[in-house]
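Asker: got a predicted model here, sequence first, then my questions.
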Amino acid sequence: MFQEFKKFAMRGNVIDLAVGVVIGGAFGKIVASLVSDIIMPLVSLVVGGMDLAGKFVSLDGNTYPTLAAAQEAGAATLNYGLFIMAIVDFLIIAFSIFMVVRAINRMKKPEEPVVEEPTTKECPFCKSQVAIAATRCPHCTSSLE
């Protein structure tokens, strides 16, 4: 069992996946910082200084000045502002990944088409398809040499 696990863990796909997860985690932090520190302040400026992260609806019927105050009071809240920010994060990450994959695909050389060798030939007498190595036609028994 140990040998099977070692063989599985050392396959190229598993190592590539591990590297991808580590790089993806770091990339996610960069994008989260981009969204929260650069994009959302610009969005806030465009929409008149509104803090999207602080937008919520209290489900207990009371009104709270901030999300932190509602959470401190133990009120159940629908945090639609945080949800919108998560959607923006996702869209930016998806677009960024798309652009990286697109750039990588453009750098790759186009694969040359594989030309397959013919496996059959035509009998000159009866026009049937026969194997390339055949010396006699199986249909009309003519000699093909």
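Answerer: Good, I have the coordinates.
Asker: switch to C-alpha atoms for all contacts and neighbour counts from now on
Answerer: Fine.
Asker: in the longest helix belonging to the chain, what counts as buried?
Answerer: With secondary structure taken from DSSP state H, the chain has its longest helix at helix 80-107. By neighbour count on 16 or more other Cα atoms under 10 Å, the buried set for helix 80-107 is 81, 85, 88-90, 92-93.
Asker: what does stretch 45-56 give?
Answerer: Here stretch 45-56 shows 52-53, 55-56 as buried, counting by 16+ other Cα under 10 Å.
Asker: closest to residue 1 among those residues?
Answerer: residue 53 (50.2 Å; Cα to Cα).
Asker: hold the first one in mind and look at this next one:
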Amino acid sequence: MLQEFKKFAMRGNVIELAVGVILGTAFGKIVSSLVEDVVMPLIGLLIGGIDFSGLSFRVGEAVIKYGVFIQTIVDFLIISFSIFLFIRLVNRVYHREKQEEEAEPVLSKEEELLTEIRDLLKESRREVE
């Protein structure tokens, strides 16, 4: 059982997934800091210095903290937009590299000569017909 677990844990996909989760967590912290420390104070200034996280009202003994809910929605929107931009950048780089790979292959001297001979043979056949 230990050997089977070792084989499972050392698979490429498991390691890649672990790296992705770790990087995603770190990226999430960066974006959360951006939202909490930069964006939300600016939004608060634009709407008159209101701090969303402090917005609440009471219903009997219960405290409804709708400001925290608004803050969470804004966090989600900014984080999802940041991830969208990051994925878009990665896709552009990937597609650019793929296009460069698919670009016209460089022919060797032999291949160029063979191509010229083929083209000449095609022309001579057309002239005969």
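Answerer: Perfect, thanks for sending it. As the structure is a prediction and not an experimental result, all values here were calculated from the model.
Asker: what's the TM between chain one and chain two?
Answerer: Taking TM-score structural alignment, normalised by the length of the second structure as the basis, the two superposed chains have a TM-score of 0.69; 98 aligned residues with a Cα RMSD of 1.6 Å.
Asker: quick one on the thing from earlier: what range does the longest helix of the first structure cover in the second structure?
Answerer: Using TM-score structural alignment, helix 80-107 of the first structure lines up with residues 66-93 of the second structure.
Asker: average distance between that stretch and the first structure?
Answerer: After superposition onto the first structure, the mean distance of stretch 66-93 of the second structure to its aligned counterpart is 1.0 Å, using mean Cα distance after the TM-score superposition for the first structure.
Asker: gap between that stretch and the chain center?
Answerer: 11 Å (Cα atoms, centre = their mean, to the nearest Å).
Asker: now do the buried residues in the strand or helix carrying residue 30 of the first structure.
Answerer: Assigned by DSSP states H and E, residue 30 of the first structure belongs to helix 12-34. Buried residues in helix 12-34 of the first structure, counted by 16+ other Cα under 10 Å: 31-32.
Asker: re the thing from before, which one of the buried residues of stretch 45-56 of the first structure is nearest residue 2 of the first structure?
Answerer: residue 53 (49.2 Å).
Asker: what's near enough to touch the closest one?
Answerer: 81-82, 85 (Cα atoms under 8 Å, 6 or more residues apart in numbering).
Asker: trace it over to the second structure, please.
Answerer: Match for residue 53 of the first structure (TM-score structural alignment): residue 53.
Asker: I'd like to know how far its match sits from residue 102 of the second structure.
Answerer: 52 Å (Cα to Cα, to the nearest Å).
Asker: ok, residue 11 of the second structure next?
Answerer: For residue 11 of the second structure relative to residue 102 of the second structure (Cα to Cα), the value is 30 Å.
Asker: do the same with residue 14 of the second structure
Answerer: 30 Å.
Asker: likewise for residue 120 of the second structure?
Answerer: 27 Å.
Asker: between the two, which has more neighbouring residues?
Answerer: residue 120 (12 against 9; other Cα atoms under 10 Å).
Asker: how many other residues sit next to residue 65 of the second structure?
Answerer: 15.
Asker: quick check, central residue of the first structure?
Answerer: The residue lying closest to the centre of the first structure (Cα atoms, centre = their mean) is residue 97, at 7.2 Å.
Asker: helix, strand or coil for residue 58 of the second structure?
Answerer: strand (DSSP: H, G, I helix; E, B strand; the rest coil).
Asker: pretty sure it sits against residue 64.
Answerer: Yes: at 6.0 Å, residue 58 of the second structure and residue 64 qualify as touching, with contact defined as Cα atoms under 8 Å.
Asker: the more surrounded of those two?
Answerer: Neighbours were counted for residue 58 of the second structure and for residue 64 using other Cα under 10 Å; residue 64 has more, 13 against 9.
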